[in-house]
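Q: Make a model of this:
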Amino acid sequence: MTHVPSAAPFDPQTATIAIVTFNRSNLLTRLLTSIGEMDPKPGRIVIIDNASTDDTAEVVESFRDAVAPADIVYRRMETNTGGSGGFSEGMRVAYELGSEWIWLMDDDVEVLPDGLAKMGKWAPRFKSIQGRRYDYDGSAFYWQYRVAEPLGIPIPFAPAEFDASGYKAMNSGCFEGMFIHRDIVQQIGLPDPRFFIYWDDQMYGWLASRKTSSVIVDEFVLRRTREIKQWDMGIRHMNASSNAYRYYIMRNRAYIKKYYRELGVYRPVPFALGTTLTFGKELIRLVFVERTVRGTSNLFRGLRDGRKIARDASWQPMPPLEAATTTGR
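A: Model prediction:
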């Protein structure tokens, strides 16, 4: 697929940073501090609070002047909708506010001072862009930017190096830094909140890549601020997980299957192999990262509940959006 240049040069004021946070006001403080030090700044910062019980609301209020001239739009959810629900709501708010570009991120990163300028450099050429991140220790974080479509899983050792072009084609996505144009959001709709956590960003990035040339660019724009237990495998790391993640990793395979069927790319045998490989990877994560064998019941429970989703004849994918009228800047 060839990329189509945007109609106009990038204007930072048309961009919105959409953040999802939950009970991590200390990490949110670091992120908002980094946004305050950015040059240029975005026009808006949308903060989706997944029903936090800490001082998140007070922290947000304390930063309104520090991030000026960017406007802060704060939304507190009534319940914790997971990362999937938070990013869906953040995308909805940013889109309805008329944002041309939406930059998604969790609360456990900070933005480099020239991060938006670096992303904006690519905005006239592409409409779905992923930048690079530094890990907690300052090393380059490797993200699996290619999906083996028939299997429905990431390719773990896709080449990490960039050539002189400075970008590589991707067919996936990561909500820790996805930079996407409103035209693509309108066509594919909002991120699917039904995932709750896991696979949601991969699916959304894959959907975007079917509408436009999606790329990862050789620009470091974010830094992770939370240390996670890892197994260093050389080219990449395998992070520690949790019982909740293990459950949703397996359950949400059913949602991927649903989207694949809807779009006519589902192939039963390769997809089943992808599910088996995912199950095996989670067992390896338990043994080599978390040094335990407890937690396997959550994998089986996820598979069981996924079968119920797969049989749901009423299921529909997220719909395209109506064009929203731009309000303000």
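Q: from here on, contacts and neighbour counts on C-alpha atoms
A: Noted.
Q: burial of I17, as a residue count?
A: I17: 27 surrounding residues under other Cα atoms under 10 Å.
Q: Give the next helix or strand downstream of the helix or strand where it lies.
A: Per DSSP states H and E, I17 falls inside strand 15-21. The helix or strand immediately downstream of strand 15-21 is helix 25-36, counting by DSSP H and E.
Q: run this one through as well so I can compare:
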Amino acid sequence: MTLRVFALVLCHHGRELTLACLGSLCQQKYAPMEVLVIDNASQDGTPEAVRAAYPDLGLIRMGANLGYAGGNNVGLRVALQRGADAVFLVNNDTLLDPDCVARLVSALEAEPRIGVIGPMVYTWDAGQVISSAGGAIDWWHADAINVGMGEVDRGQYGARPVDFVNGCGLMITRQAIERVGLLDERYFMYWEEADWCVRVGRAGFGVYFEPGAQMRHKATIRSDQLGPRTLYYLTRNRLLFFATHTPLPLKPAALAHALHGALRGLGHERRAGRAEHARAIQLGIVHGLQRRWGRVDDLAWQGMRAGIVGGVT
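A: Reported below is the predicted structural model:
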């Protein structure tokens, strides 16, 4: 049976990147596939440009930025209602090789127990430099890494089970979604794909990496280029992820390592003179301990920028 695939392209600004991504999706050598764009309240003309360039593609315009989890969940519900057998979540700052979808589907058809599969992800403009060859979780040290990041691809990473795949390009089956549910919107953005993959794996499905399927991702692989909001969500959501999923015997050590890592990052940003970055990490720690999830509210963020974190200056 030929699997019916829905590709969801989530965007929040990035008009030209979005158009390029859609161009690569429209050149895929796989059918039947439907492409649906979910626009998270872009203010740079992205939805208008998408409608003009690709009038036949589905487009959902959100009235607010729902984040990675919330925005994709809107698209996932539509895809399931329309009979999708598999859904491919694609970031708008990616470019797919023409046979990317076909190779992922071929792997799904060859191994029906797979619930999630992801491609080889290369950096945007550095030849065959790897951004992610699947993901690995270190429960003891409360860490999750994109395997191979920064390495030149010499074929050292074959098709195999992994702990998670990068959310910039993640294909999930209908059966897996129906078993474990949608993305957890408490994360808003970052760590939610790892959460989803862990839930899928613990439900008895395989989570796989397929190097024959390839794409490029524009996101930075350098931690010193991350902005304050990114640092906030990475810090807070790391606490949420490991508090939720770490096996009980390892949980005290994992949470201690997560806090220690956050405090170390805070100190690094202070020493580098990046005060706002440091305060963002501090706010992420506070909100993680307070169990304040979802999108950070504007009042808390404005207070952080003014030097007030959790009511403390």
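Q: still on that earlier bit, report the aligned residue range of structure 2 for the strand holding I17 of structure 1.
A: Structural correspondence for strand 15-21 of structure 1: residues 5-11 of structure 2, per TM-score structural alignment.
Q: all strands of the stretch 1-150 of structure 2, in order?
A: For the stretch 1-150 of structure 2, the strands defined by DSSP state E, counting those that start in this stretch occupy 5-11, 33-39, 58-61, 86-91, 94-96, 114-123, 130-132, 135-138, 143-146.
Q: Where does the fourth one end up in structure 1?
A: Counting by TM-score structural alignment, strand 86-91 of structure 2 lines up with residues 101-106 of structure 1.
Q: quick one: contacts for R238 of structure 2?
A: By Cα atoms under 8 Å, 6 or more residues apart in numbering, the residues touching R238 of structure 2 are A142, W191, A258.
Q: Aligned counterpart of R267 of structure 1 in structure 2, please.
A: Matched by TM-score structural alignment, R267 of structure 1 corresponds to K251 in structure 2.
Q: for I256 of structure 1, same thing?
A: Counting by TM-score structural alignment, I256 of structure 1 corresponds to F241 in structure 2.
Q: tally of neighbours for the nearest residue to its match once chain neighbours are set aside?
A: Spatial nearest neighbour of F241 of structure 2, excluding adjacent residues (Cα to Cα, 6 or more residues apart in numbering): D195 at 6.5 Å. By other Cα under 10 Å, the residues close to D195 of structure 2 number 21.
Q: before we move on, what about the one 3 residues further on?
A: Applying the criterion other Cα under 10 Å, we find 20 residues in the vicinity of V198 of structure 2.
Q: hmm, back to that, any chance you could list what contacts the strand holding I17 of structure 1?
A: With contact meaning Cα under 8 Å, 6+ apart, strand 15-21 of structure 1 is reached by 28, 42-50, 52, 83, 86-87, 90-91, 94, 99-107.
Q: Likewise for stretch 173-181 of structure 2?
A: L80, A84, D85, A86, V87, I114, G115, V116, R199, V200, A203, F205.
Q: Go ahead and measure how far that stretch is from the middle of the chain.
A: Mean C-alpha position of stretch 173-181 of structure 2 versus that of the full chain (Cα atoms, centre = their mean, to the nearest Å) differs by 18 Å.
Q: And stretch 220-229 of structure 2, by the same measure?
A: 15 Å.
Q: Okay, buried residues for it please.
A: By neighbour count with 16 or more other Cα atoms under 10 Å, stretch 220-229 of structure 2 contains the buried residues I221, P228, R229.
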